[in-house]
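K.L.:
the following block contains a protein sequence and its predicted model.
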Amino acid sequence: MRLVVLGGGESGVGTAILGKKEGYEVFVSDFGKIKEDYKNVLNQYEIKWEDEQHTEDKILNADVVMKSPGIPEKAPIVKKLLEKGIPVISEIEFTAQFTNAKTIGITGSNGKTTTTMLTYHLLKQAGLNVGLAGNIGKSFAWQVAEENFDVYVLELSSFQLDGCINYKPNIAVITNISPDHLDRYEYKYENYIASKFRITMNQDENDYLIYDNDDEAISNWLQNNKTKAQLIPFSLLEKMKNGAFINNDTMEFSINNEEFAMKTTDISLEGKHNMKNAMAATSVAQLMKIRKETIRESLSNFQGVEHRLEKVLKIQNVQYINDSKATNVNATFFALDSMNVPTVWIVGGVDKGNDYSELMSLVREKVKAIICLGIDNRKIIDAFSDVVDMMVEVDNMRDAVNTAKHIAEKGDNVLLSPACASFDLFQNYEDRGNQFKAAVRNL
């Protein structure tokens, strides 16, 4: 069997290693450059590779192809493979067949990283032999090749789910759905929604689907489509018979006749959206039969995720907050919604077709000044110039942070929550967040 891997990054190299171990003849092809450390790993495993090209006669003779999530379906080489009827699958799909471990698959437009990390934290604190993979850390394939976990918590993007055919998680979580990455879905929101729901397409009556009952796109899909999985909803707005909800200042769970309650003030994460993330993760923990005491402790000592509403420093009584991971409007909505003092907002980058109007009421209520950090800020300026007293344009992080320092007064917040991708001025959102933190520390 010949396995061709398109993309020589984390998921590609992991898949190549697992493929080799399972007896495939493996070839890795990357149209860009493969990083030196990945090349060394491939050489060490004696796996053939190429970069900065796709040699068609070495690719089109594959029995199966694993495509890295970053490569679109429209790529010429992918089109040719599909025309020839060669299966093109994701790392998750390829790997799942080689492990008997339980998997918890978590997807959503926002909140999936926090929910994934919190779920992993809950299971690990309970002493389970658990791995963390998907969009985070070491690839799922690499871990299945080299580790022996009983359970995996997987953060799954819509791109990874698009390449799944038979994969089924024992527990699936959909945190929420809002328009994102529509450039990859023919600008049709329904295509993107359908992609997220692939997470439950193979589930049966022994599996579970945990979801946000307040989310319009999710509710509509569930009214018009069927899943065999047992449904576990969570809600901020109404009481759930079999699920999770907030009752005044208490988070309450009733799942398969097991009750659990905890004061929201005892949970380390702040903000309404984080209450939802906590309900999702705790629902998983309850289905996995984790002790209530362990759940309580874990929810109160969880540290949160880097670049997601991360408190950096307080300087002269101004709190600097790094939310660089907010790469779409919906994520920034949650960030602004959780601000409870006047805020200087740093926003901008590569716009993915953003509609800023849904932020209008929050900006009016909470934002005293806007600092635009991007190469093209026209849409942001058009949207908000009449709403805030002060708007400044900058083209690097140091200027953004210094300007914010001059504008902010005692008791204010300075929030980096860009609502955009980072590729105009930074390598990625981590680089953007790290530059923000470095600039704040240098004030």
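P.N.:
Noted; the coordinates are in hand.

K.L.:
going by C-alpha atoms from here, please, whenever you check contacts or count neighbours.
P.N.:
Fine.

K.L.:
pull the residues that contact the longest helix anywhere in the chain.
P.N.:
Determined from DSSP state H, the single longest helix within the chain is helix 272-287. Contacts to helix 272-287, defined as CA atoms under 8 Å, 6 or more residues apart in numbering, come from residues 111-112, 114-116, 118-119, 122-123, 171, 173, 175, 210-212, 232, 234-236, 243-245, 251, 253, 255, 264, 269, 295, 299, 334, 338.

K.L.:
span of stretch 311-325 from start to end?
P.N.:
For stretch 311-325, the first-to-last residue distance is 13 Å (CA to CA, to the nearest Å).

K.L.:
what does that stretch contact?
P.N.:
307-310, 335, 408-418, 429-430, 432-433, 436-437, 440-441.

K.L.:
what residues of the longest helix of the chain count as buried?
P.N.:
By 16 or more other CA atoms under 10 Å, the buried positions in helix 272-287 come out as 273-286.

K.L.:
need the nearest residue in space to Asp214, chain neighbours excluded.
P.N.:
Ser235 (5.8 Å; CA to CA, 6 or more residues apart in numbering).

K.L.:
wait, that neighbour touches Ser219, no?
P.N.:
No. Using CA atoms under 8 Å, Ser235 is not in contact with Ser219, being 11.8 Å away.

K.L.:
need the residues touching each of the two.
P.N.:
Joint contacts of Ser235 and Ser219 (CA under 8 Å, 6+ apart) are Asn213.

K.L.:
who has more neighbours out of these two?
P.N.:
Ser235 (22 against 14; other CA atoms under 10 Å).

K.L.:
quick one: the helices in the stretch 301-443 of the chain?
P.N.:
In the stretch 301-443 of the chain, the helices defined using DSSP state H, counting those that start in this stretch lie at 329-337, 360-366, 378-384, 397-407, 429-441.

K.L.:
use this one as the comparison:
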Amino acid sequence: MKKRRIVILGGGESGVGTALLAMAKDFDVFVSDKGKIKEKYKNVLINNAIEWEDEKHSEDKILNADIIMKSPGIPDKAPLVKQIREKGITIVSEIEFASKFTNATLVAITGSNGKTTTATLAHHILQQELDVGLAGNIGDSFAKQILENDFENYVLEISSFQLDDIVDFKPKIAVITNITPDHLDRYDYNFDNYIASKFRVTMNQTKDDYLIYDADDEVIVNYLKNNPVQATLLPFSLVKAIENGAYLDKENNIKITIDNTHIIMPTNNLTLEGKHNIKNAMAASTVAHLLKIRKQTIRESLENFQGVEHRLENVLKINKVQYINDSKATNVNATYFALESMSSPTVWIVGGVDKGNNYEELFQFVNEKVKAIICLGADNEKLMSTFGNMVDVIVETQFMGEAVKIAYKMAETGDSVLLSPACASFDLFENYEDRGRQFKDAVRKL
């Protein structure tokens, strides 16, 4: 019998993970990357005798596939992807392909912001009592973990790009943290397309599955009104009492109710600060409650969770000035939460690749809290014209080291220096992690 041929577009973490799993499941595997494949991934492919190419796409080797796994970074508009679709070859994401080879309970977390923190926190709680992996947009690829560990449960952080290429993927528990305009460049600048993409996380769910979502998010609530889903709904809210789900009561306790069982958790000992993190804690705790984790374990886990690198991460205090790394804020809404949580005058480092940003929702915080702005991008024109009249000092630079030195000169005792770019990082940095690490290095060199 002829082996099924899978072609994998993109030789990064998800691509190489998929190649290894497909090889183990007796597929004929070929990996093709238009860019350069990193050495560490090349070595894995070579050591496992998997055929690959980089810096080109050979159409004759790609268009004869039975199935194609494309990296989430490759847009549907790419000419090669159009050709593949015209030929009627099925395109799937790593999440879709890998989920076929596990019977694990899947928790899928998506949203414009908060998904990394929520996924990491949910995993942190669950691993106290369950056999659980953390994958998706985080850490080792889902496919590779299924091959090497096959955990009984997985928490998956999933982007809209990964959801665009699912067919049968069906999580037991889905979480939508929030939906705000992001990545609109990939969705024809149509917010409705992006919203629909996020809701694909629940499209195969039945009434025996759960959808946990932010009931304070008008976009989510309106979508559910007009597009009813099959899953059992468990909303969470900071402002209204919820019968089935989670809410914040008058005493600042999180109350979770599922099938008439209750948990009450005080928020005064949460290690994570800010209203948005109470929401992330609600979502993660609801997941844990559904999976029968003991109340005591949930409480203790919330109180000892250390947070996520590059997400409002306190780096150092120098001359009584706190330096904060929020490089993971790649959109306006994430920066909104960062500025909202600032309690001291702030020198704000912002900028990068603008994804069609509307900065209006930041104006109130900029007026209240920001004393100076440093624009760090290849093109800062929009930022300069948007914020130029709001602060006394606004400067621009293309170098992280220089941005941090300027901030050091501007900041006074009791101030904060916040890197919260509200933009993607690809103009000056490899990714948001690289940007965050360069910021931390520059701060440590002061």
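P.N.:
Ah, there it is. Given the structure is predicted, the values throughout are model-derived calculations rather than measurements.

K.L.:
please state their TM-score.
P.N.:
The TM-score (TM-score structural alignment, normalised by the length of the first structure) is 0.98; 442 aligned residues with a CA RMSD of 0.9 Å.

K.L.:
in the second structure, what stretch matches stretch 401-415 of the first structure?
P.N.:
Matched against the second structure by TM-score structural alignment, stretch 401-415 of the first structure falls on residues 404-418.

K.L.:
touching that stretch from outside, list them.
P.N.:
Contacts of stretch 404-418 of the second structure (CA under 8 Å, 6+ apart): 319-326, 344-349, 372, 374, 439, 442-443, 446.

K.L.:
any of these buried? List them.
P.N.:
Using 16+ other CA under 10 Å, the buried ones in those are 321-326, 344-349, 372, 374, 439, 442-443.

K.L.:
out of the contacts of helix 272-287 of the first structure, which are inside strands?
P.N.:
Within these, residues falling in strands by DSSP state E are 171, 173, 210-212, 232, 234-235, 243-245, 251, 253, 255.

K.L.:
closest one of those to Ser157 of the first structure?
P.N.:
Checking these against Ser157 of the first structure by CA to CA gives Val173 as the nearest, at 11.9 Å.

K.L.:
and for the residue mapped onto Gly348 of the first structure from the second structure, the neighbour number?
P.N.:
By TM-score structural alignment, Gly348 of the first structure lines up with Gly351 in the second structure. Residues near Gly351 of the second structure, counting by other CA under 10 Å, number 27.

K.L.:
help me confirm that Gly351 of the second structure comes into contact with Lys382.
P.N.:
No. Contact criterion CA under 8 Å: Gly351 of the second structure and Lys382 do not qualify, at 9.5 Å.

K.L.:
now the strands for the stretch 51-200 of the second structure?
P.N.:
Under the criterion DSSP state E, counting those that start in this stretch, strands of the stretch 51-200 of the second structure are mapped to 51-54, 67-70, 90-92, 105-110, 132-136, 153-157, 173-176.

K.L.:
JSON lines for the ones you listed, including mean neighbour count and distance to Asn357 of the second structure?
P.N.:
Listed next are these as JSON lines, based on neighbours: other CA atoms under 10 Å; distance: least, CA to CA, whole Å:
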{"stretch": "strand 51-54", "mean neighbour count": "17", "distance to Asn357 of the second structure": "33"}
{"stretch": "strand 67-70", "mean neighbour count": "24", "distance to Asn357 of the second structure": "27"}
{"stretch": "strand 90-92", "mean neighbour count": "20", "distance to Asn357 of the second structure": "29"}
{"stretch": "strand 105-110", "mean neighbour count": "24", "distance to Asn357 of the second structure": "20"}
{"stretch": "strand 132-136", "mean neighbour count": "23", "distance to Asn357 of the second structure": "26"}
{"stretch": "strand 153-157", "mean neighbour count": "25", "distance to Asn357 of the second structure": "24"}
{"stretch": "strand 173-176", "mean neighbour count": "26", "distance to Asn357 of the second structure": "21"}
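
K.L.:
widest-spaced pair of the buried residues of helix 272-287 of the first structure?
P.N.:
The distance between the two most remote of those (CA to CA) is 20.1 Å, for His273 and Gln286.

K.L.:
which parts of the match of stretch 401-415 of the first structure are buried?
P.N.:
For stretch 404-418 of the second structure, by 16+ other CA under 10 Å, it's 404, 406-408, 410-412, 415-418.

K.L.:
what's the closest of the residues you listed to Leu130 of the second structure?
P.N.:
The shortest approach to Leu130 of the second structure among those belongs to Leu418, at 36.9 Å (CA to CA).

K.L.:
for the strands of the stretch 51-200 of the second structure, which one sits closest to Asn227 of the second structure?
P.N.:
strand 173-176 (15.0 Å).

K.L.:
average offset of the closest one relative to the first structure?
P.N.:
Taken over the aligned residues, the distance from strand 173-176 of the second structure to the first structure averages 0.2 Å (mean CA distance after the TM-score superposition for the first structure).
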